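# Requesting a structural model of the entry that follows:
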Amino acid sequence: MVTLDWKTGFEIELMAPAGRSRRDLAGAVAAHVGGSVERFFHPQSEPSAVEGRPVFENLTPGFRVVDGQGRWVASFVDDLTLQRDLDRERPALAGWRRIVADDGRLLRLVELHCDPYAAGDRTLEPLAALFGTEAQRHGAGMVRVVDANGRSVAIDAPLPGERERPCEIVTAPIKTDHAAVLEGLLAEGRRLGFVVPVEGASHVHFDGEALCSARAVAGLVEVWTRHGEALKRLVGTNRQCVRLGDWPEGLRALTASPAFAAMGWAEAKAALAGVGMSKYCDLNLMNLLTGRSDKHTVEVRVLPASLEVEPLIDGAALFEGVLGWCRDRGSEEPAPGTLVELLIRAPMNEAARGLWLGRVRRNNAAFAQRIRPYSSGPAGGGREPAAEIL
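So this is what the prediction gives:
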């Protein structure tokens, strides 16, 4: 049986069936754990077509489930990358609204001073009071707050196009019994008819404390540079998923340098912060650098979404082994030369090791079968395959 030892948090992207919402799943999970649902403002950002404003910051309705002792179980939030399953022409549902600004600091004021339970279009009235103005109501249910000089502060508007249906489950950090915890969440999703979205992915946050060294980060960058594409093929990364991609080129040059290897963690963090990293990549290292104690993680973003627990645990176990090798590597130990060698040397659950080595063998056998027609002709007459699939 595949199990996990690392403290991890999961983010699993799902889609509610038409006529249901992420609030429905939050309510079902709350009933399952004997807890309750708390509504909150969920921050996220989206690209902007307005010149001079690269992104718009958003607050959308999120639902946090706590158990009977008030302990956080999971949150159920929107994800703006989930688009293709939605009917964008559908009108907004009553009570489902979003707040938009071009500066995240303004939305932080909304989170601190406004009520996520406020009825209708009254949510931003406390924000207007902070700026000494009154909320301006416009057509189609839009509410605008400006400062004393008439400059826009924030806009509250109905949430369009079935945006109540996307549901990213964000779990609390899980220390033990990972499969049982996830099953308690996903079983309710299956029962309510939730599905995997076209663009769906699952993200796994691994506690970052053991990876806070120049040695570990350099090892991770080297391993992913050498084996990242093969690992993505192995786990079946969703090609429709957005906000994935590579690190900035300067990261490899930095972490491969002798100067980086000699740095203490504080100096290494400062150097890493200077290469222009983003969270929107295959492996997100940003949370190691921010100093947030509630999200001090390495985030693996390449796993497919799933309503079943087993593939999530299997995928997390694979990357638990990869990160474990980076944690344990010697100061000048190079990354394993092949993926098979990495799987053999990585400190992972033995059931997981057997599972993933078996998948490598099957994938390579299938690849060999596919390229056989190109290599079975007369000597020199066939096309050579570029490489094994893994």
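# switch to C-alpha atoms for all contacts and neighbour counts from now on
Will do.
# Grab the nearest non-local neighbour of residue 64.
residue 75 (4.2 Å; CA to CA, 6 or more residues apart in numbering).
# That neighbour: what's it in contact with?
By CA atoms under 8 Å, 6 or more residues apart in numbering, the contact list for residue 75 reads 26, 62, 63, 64, 65, 168, 169, 170, 171.
# Now these in a markdown table, please, with extra columns for neighbour count.
What follows is these, written out as a markdown table (neighbours: other CA atoms under 10 Å):
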| residue | neighbour count |
| --- | --- |
| 26 | 28 |
| 62 | 23 |
| 63 | 24 |
| 64 | 22 |
| 65 | 28 |
| 168 | 25 |
| 169 | 26 |
| 170 | 20 |
| 171 | 23 |
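# Strands of the protein, start to end?
Shown for the chain, the strands assigned by DSSP state E span residues 8-15, 36-47, 55-66, 72-77, 97-101, 136-137, 143-146, 152-158, 166-171, 201-207, 283-284, 297-304.
# Please provide the structure for the following sequence as well, for comparison with the first:
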Amino acid sequence: MTRGVTLDWKTGFEIELMAPPGLSRRDLAKATAKRVGGTVERFFHPQSEPSAVEGRPVFENLTPGFRVRDGRGRWVASFVDDLTLQRDLDRARAPLAEWRRIVADDGRLLRLVERHCDPDTTGDATLEPLAALFGTEAQRHEAGMVRVADANGRSVAIDAPLPGERERPCEIVTAPIEADHEAVLEGLLADARGLGFSVPVEGATHVHFDGEALCSARAIAGLVQVWTHHGEALKRLVAVNRACVRLGDWPAGLAELTAGQAFAAMDWAEAKTALGGVGLSKYCDLNLMNLLTGRAEKHTVEVRVLPASLDVARLMAAAGLFEGVLGWCRDREPGETTPGTMLELLMRSPMDDVARGLWLEQMRHDKAAFT
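Got it, this is the predicted structure:
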């Protein structure tokens, strides 16, 4: 039997899929829970989206998410909405009963909802505990919306029917995987294939690599140099989905900062402070923000340029490629030069041999793009 790609790095995957009409991400969560002998928990999943309202750049949302735990109570994966997935949906379709979202213009208010309201509440009563916190009563409107305001009439949050098939988008968010990555992913993707899930028009896969080994000025400087020199070629190699949104470049100041001798001499605490001042965002090709936030549960470097797929071999190969690239950054010696060509990068990166062979073969098939 031919060996597949093996990963050594602890990783988490976020795979964007689309349920067929008539099914939802909850159906996939139930299928996975049945396979692992576990349970499904409903929870509030936070998201943000641009706002057309003057003075309010974003609306914060809570949408229905479903967390699967195995028979021993261990988190397996979560199945959540992703607001960037739009083009596969019939926006004129009427909302389904019990599928609602909660909207506010301040994420702190939604943290109160998460803390004091029950995601399993049926009907339109979810925000009643929030109204009680503000000493008011929930206001119900004919369109099905429920509004909570403070005693001065200022809006706090709105609970509204979830529109236009928004139950169908499904981002599978895995628990961190330390071993047997292929088997874990194949189980989840087989569940999705069995229900007829598909790859969305805007779909992407995000891979979170444990960031501990990259917490040095030397490693980050190497990563910035590699991506500056080879980012476009790497995106072409993995066939980045050009319809995917929320990708893009780092701020220009990052390359300038990390190229200097002063940055190279910094310890990690100093480097974090410096990196925090260049305007980094999570919505870019490689997200470094999670290294700076101090959240132990998500201390990662996130690769966001991989296309969505239901093919586990394809996802493993792509993850193996970036494990190798990040490994070069981790192992980079002081003063070591960045590989000058994609071929040199593949050969010098400490990646799985099967993955290396697959990507070298891909480059041979598309010689013009990588010379």
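# For residue 36 of the first structure, see how far away the residue nearest to residue 64 of the first structure is.
11 Å (CA to CA, to the nearest Å).
# Then residue 118 of the first structure?
Distance, residue 118 of the first structure to residue 36 of the first structure, by CA to CA: 19 Å.
# one step back: show me whatever sits in contact with both of residue 75 and residue 36 of the first structure.
What both residue 75 of the first structure and residue 36 touch, as defined by CA under 8 Å, 6+ apart, is the set residue 65.
# returning to that earlier point: the residue nearest to residue 64 of the first structure pairs with which position in the second structure?
Mapped onto the second structure by TM-score structural alignment, residue 75 of the first structure lines up with residue 78.
# repeat for residue 139 of the first structure
If you follow residue 139 of the first structure across to the second structure using TM-score structural alignment, you land on residue 142.
# And residue 27 of the first structure, by the same measure?
Matched to the second structure by TM-score structural alignment, residue 27 of the first structure sits across from residue 30.
# What count of nearby residues applies to the nearest residue to that match once chain neighbours are set aside?
Counting by CA to CA, 6+ apart, the nearest residue to residue 30 of the second structure once its immediate chain neighbours are dropped is residue 40, at 6.5 Å. Neighbouring residues of residue 40 of the second structure were enumerated by other CA atoms under 10 Å; the total is 21.
# Residue 40 of the second structure touches residue 68, doesn't it?
Yes. Look at residue 40 of the second structure against residue 68 with CA atoms under 8 Å: they come within range, at 4.6 Å.
# Quick check: neighbours shared by these two?
29, 30, 33.
# Excluding chain neighbours, give the residue nearest to residue 69 of the first structure in space.
Nearest to residue 69 of the first structure is residue 35, by CA to CA, 6+ apart, at 7.8 Å.
# how close does the one you found sit to residue 175 of the first structure?
If you measure residue 35 of the first structure against residue 175 of the first structure using CA to CA, the figure is 20 Å.
# between those two, which one's more packed in?
Using other CA under 10 Å as the criterion, residue 35 of the first structure and residue 175 rank with residue 35 on top: 19 against 13.
# Could you pull up the residues touching that one?
Here residue 35 of the first structure is in contact with 65, 66, 67, 68, 69, 70 (CA under 8 Å, 6+ apart).
# tell me which of those residues is nearest to residue 83 of the first structure?
The nearest member of these to residue 83 of the first structure, counting by CA to CA, is residue 65 at 24.9 Å.
# What does that closest one correspond to in the second structure?
Here residue 65 of the first structure is matched to residue 68 in the second structure, going by TM-score structural alignment.
# right, and that match touches residue 29 too?
Yes. The pair formed by residue 68 of the second structure and residue 29 meets the contact definition of CA under 8 Å, at 6.4 Å.
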